[in-house]
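K.L.:
this one's structure only:
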């Protein structure tokens, strides 16, 4: 029997097939460029192949392509399908079996994660049709952050709004769960106590982890806050939104379109939200977008170091964090006052597996660790199905 994992992001779809014990990965797939020209990378038996996806360039087309591949590749019974669900609110703090009642509750959270939640739930429906005998299981990106102290989760609004759910939730929790576990494995001398995890991709955030528990995150009520992202604005003065409503006549729908889809690196550069495109570009606007991204990353590292009251380790992950060596170097520069320094050769060579990229005399360990949300979901499925 097999376990299937579906992980729908804002611009990508990952899928994997595990053996029933969750230990062996039989197939891995990644569809990149959702919403544009999609490309599929498939890895089976250690062999990787890449091809274009001849389907509509949207999440529905990506999901259909993934399920077609899974139907061809899986020749035994699918026991369960695990889904990354971005928003679980305050109620869903552990993996759950997805019933219609649970799905209705999760759908009500869609306005808080409009780039993710609808696609996550559409994936559940599609998987239920494709594998009618399988148990559908949801794992939540917000769950890892429920250990936050109250001061990190509240806004300075009347308390009645906090009670109504207007609070900081934090995201990328499945990635941070994996990185915390993996950092324990690779660190010499035991678990680092004070850690900043940087999940940098089309969606980007950082998380302050103390003794293995999340105590702060750059993302808040929605997946808009904190760092600038591919198409999302990151931190913004709410007064700007009031100004745009009053002077530009923007309503909630127009603001949603602007903040989620037309801002971030895409908005700043006027070119693309893809970091690879910006690094290859010669335009001043592309360079300024990269400068702003680096500046905000450095600012958040400083802030989270204050939350942690020190820093023992910094971890880069995500599509950008794992592959953009030049950005890692730029983000780490200027932190000599923390005793942080990277080794240029180690940074350039880091690829594919966990690698320590800090200099030998650095008092802060700096790592590149590939994230693996699918493994976290598979482990949760095994435990829940047992």
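P.N.:
Looks like it arrived, so ask away. Being a predicted model, the structure only gives us computed values, none of them experimental. Numbering: from 1, shown residues only.
K.L.:
use CA for all of it now, contacts and neighbours both
P.N.:
Fine.
K.L.:
residues touching residue 248, list them.
P.N.:
Applying Cα atoms under 8 Å, 6 or more residues apart in numbering to residue 248 gives no contacts.
K.L.:
now do the helices in the stretch 101-250 of the chain.
P.N.:
117-130, 150-153, 159-163, 173-186, 238-247 (DSSP state H, counting those that start in this stretch).
K.L.:
looking at these, which is closest to residue 4?
P.N.:
helix 117-130 (9.4 Å; Cα to Cα).
K.L.:
for the closest one, name the packing helices and strands.
P.N.:
The contact analysis (3 or more Cα pairs under 8 Å, 6 or more residues apart in numbering; DSSP states H and E) places helix 117-130 against strand 2-8, helix 59-73, strand 78-85, helix 100-107, strand 135-140.
K.L.:
turn the ones you listed into a markdown table, including distance to residue 244 and mean neighbour count.
P.N.:
Below are the helices and strands packed on helix 117-130 laid out as a markdown table (distance: least, Cα to Cα, whole Å; neighbours: other Cα atoms under 10 Å):
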| stretch | distance to residue 244 | mean neighbour count |
| --- | --- | --- |
| strand 2-8 | 32 | 26 |
| helix 59-73 | 30 | 17 |
| strand 78-85 | 32 | 25 |
| helix 100-107 | 29 | 14 |
| strand 135-140 | 33 | 24 |
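K.L.:
quick one: which of those is nearest residue 164?
P.N.:
helix 100-107 (14.8 Å).
K.L.:
quick one, the closest one and strand 135-140 angle?
P.N.:
30 degrees (axes from the mean of the first three to the mean of the last three Cα atoms, to 10 degrees).
K.L.:
now do helix 100-107: distance to the chain's middle.
P.N.:
Taking Cα atoms, centre = their mean, to the nearest Å, the mean C-alpha location of helix 100-107 is offset from the chain mean by 22 Å.
K.L.:
ok, and what's touching that helix?
P.N.:
87-88, 117-118, 121.
K.L.:
another structure for you, compare them:
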């Protein structure tokens, strides 16, 4: 197949042991999605049509999930069998860390990969796998435009006081600062507000991206002014297995008194803390909500408390509040968490109507409430696809 035949856009979100894939037409209509789980182990591929219907792995496609490159090859082989004549014009990649300078997506060319690899110490559990996905896609589609879309980019306009730590300025200049993450999700929500609630979009809104990874973003006129996540994806809210905000003295204690090295501490804070560590049961909110154990109840209580506390801080950064948006797996689906968060927040104007909340919105606040509360299903893949298509079109205008 020649590059002239290539019209589709592919999106990739590579994790440490997973790969999320989105396939879009040239008109950016969703065609299919895929999810490879347990790469390097007993891997599996789930494929779905745009309407959500499951697709079987076509006959003749060898299932090999031993690494990212082979997992991608398996998924692409399946998609090509399902969509004869499929050609990929461009591939868009979620990259967690873009550093202090990238304020938007970039085309991967020249030394771009090497420059992005320099940010691996800032996101050691995410960035290497994101870049492995890019390398695998370059091998699979050598003629396609490769685009990196950064989770940090949406937050790059923060005021200095929101980005800095009270550390020596030399460390800030070296990149030790607050970056914020989940920017692709916030970008989507910002666009959805501008389209469907333009008056609210022009105001002061807190967006709560609540899932296995969780953070919150304060937006003014659709732009990020503050975020709960900071230097790493550990900061802020407790998450499925990540600790959230932590006194750095705890890390010193773990090193000096418990004899833990950096790898052991990293494993504790990223993989064994959060809802899982608090509950001693699960990182899945659905299972915690269904449980009657004290640990599950306490984990939920702490999660709700931290959300409420961060709402107060972000509202202060905004100098007021006009709207709250819930998104992410928990934010979009947990009626109980949304209701619990609203309890006791009436002083800030946050109220939730039980009937509207039970129906999952999109508007879940009562008529006339001072603060409009919404649920908006986020879609990071379409944000990546749009940016990739736009940069691909620009590249085609540039003479070789």
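P.N.:
Looks like it arrived, so ask away. Keep in mind the model is a prediction, meaning the values are calculated, not measured.
K.L.:
and the TM-score between these chains?
P.N.:
Overlay of the two chains. TM-score (TM-score structural alignment, normalised by the length of structure 1): 0.91; 382 aligned residues with a Cα RMSD of 2.5 Å.
K.L.:
residue 52 of structure 1: which of the helices of the stretch 101-250 of structure 1 is closest?
P.N.:
Nearest of those to residue 52 of structure 1, taken as Cα to Cα: helix 117-130 at 20.9 Å.
K.L.:
counterpart of residue 326 of structure 1 in structure 2?
P.N.:
Using TM-score structural alignment as the criterion, residue 326 of structure 1 maps onto residue 336 of structure 2.
K.L.:
so how far is residue 290 of structure 2 from its match?
P.N.:
11 Å (Cα to Cα, to the nearest Å).
K.L.:
more crowded one of those two?
P.N.:
Neighbour count, other Cα atoms under 10 Å: between residue 336 of structure 2 and residue 290, residue 336 has more, with 16 against 10.
K.L.:
what about the more buried one, distance to residue 343 of structure 2?
P.N.:
11 Å.
K.L.:
the equivalent of residue 156 of structure 2 over in structure 1: how many residues sit nearby?
P.N.:
Superposed on structure 1 with TM-score structural alignment, residue 156 of structure 2 falls opposite residue 146. Close neighbours of residue 146 of structure 1, defined as other Cα under 10 Å, add up to 22.
K.L.:
residue 146 of structure 1 contacts residue 91, correct?
P.N.:
No: under the criterion of Cα atoms under 8 Å, residue 146 of structure 1 makes no contact with residue 91, lying 10.0 Å away.
K.L.:
corresponding residues in structure 1 for stretch 94-107 of structure 2?
P.N.:
Per TM-score structural alignment, the counterpart of stretch 94-107 of structure 2 in structure 1 is residues 84-97.
K.L.:
endpoints of that stretch, how far apart?
P.N.:
With Cα to Cα applied, stretch 84-97 of structure 1 spans 12 Å between its terminal residues.
K.L.:
tell me which residues of that stretch come out buried.
P.N.:
By 16 or more other Cα atoms under 10 Å, the buried positions in stretch 84-97 of structure 1 come out as 84-89, 92-93, 95-97.
K.L.:
the residues you listed in helices, which ones?
P.N.:
With helices taken from DSSP state H, there is no overlap with the buried residues of stretch 84-97 of structure 1.
K.L.:
out of those, who's nearest residue 137 of structure 1?
P.N.:
Closest approach to residue 137 of structure 1 among the buried residues of stretch 84-97 of structure 1 (Cα to Cα): residue 97, at 4.5 Å.
K.L.:
give the contact list for the closest one.
P.N.:
For residue 97 of structure 1, the contact set (Cα under 8 Å, 6+ apart) comprises 135-138.
K.L.:
determine which two of those are furthest apart.
P.N.:
135 and 138 (10.0 Å).
K.L.:
give me the common contacts of these two.
P.N.:
Listed contacts common to residue 135 of structure 1 and residue 138 are 97-98; contacts here mean Cα under 8 Å, 6+ apart.
K.L.:
can you pull up the most central residue in structure 2?
P.N.:
The residue lying closest to the centre of structure 2 (Cα atoms, centre = their mean) is residue 182, at 3.9 Å.
K.L.:
ok, now which ones touch the residue mapped onto that one from structure 1?
P.N.:
Using TM-score structural alignment, the partner of residue 182 of structure 2 in structure 1 is residue 172. Residues near residue 172 of structure 1 by Cα under 8 Å, 6+ apart: 86, 141-142, 199, 205.
K.L.:
returning to what we had before: now for the contacts of helix 100-107 of structure 1: which two are most distant?
P.N.:
Checking these with Cα to Cα, the most distant pair is 88 and 118, at 12.8 Å.
K.L.:
list the contacts for the residue nearest to residue 101 of structure 2 when sequence neighbours are not counted?
P.N.:
Nearest residue to residue 101 of structure 2, sequence neighbours excluded (Cα to Cα, 6 or more residues apart in numbering): residue 156, at 7.7 Å. Counting by Cα under 8 Å, 6+ apart, residue 156 of structure 2 makes contact with 100-103, 179.
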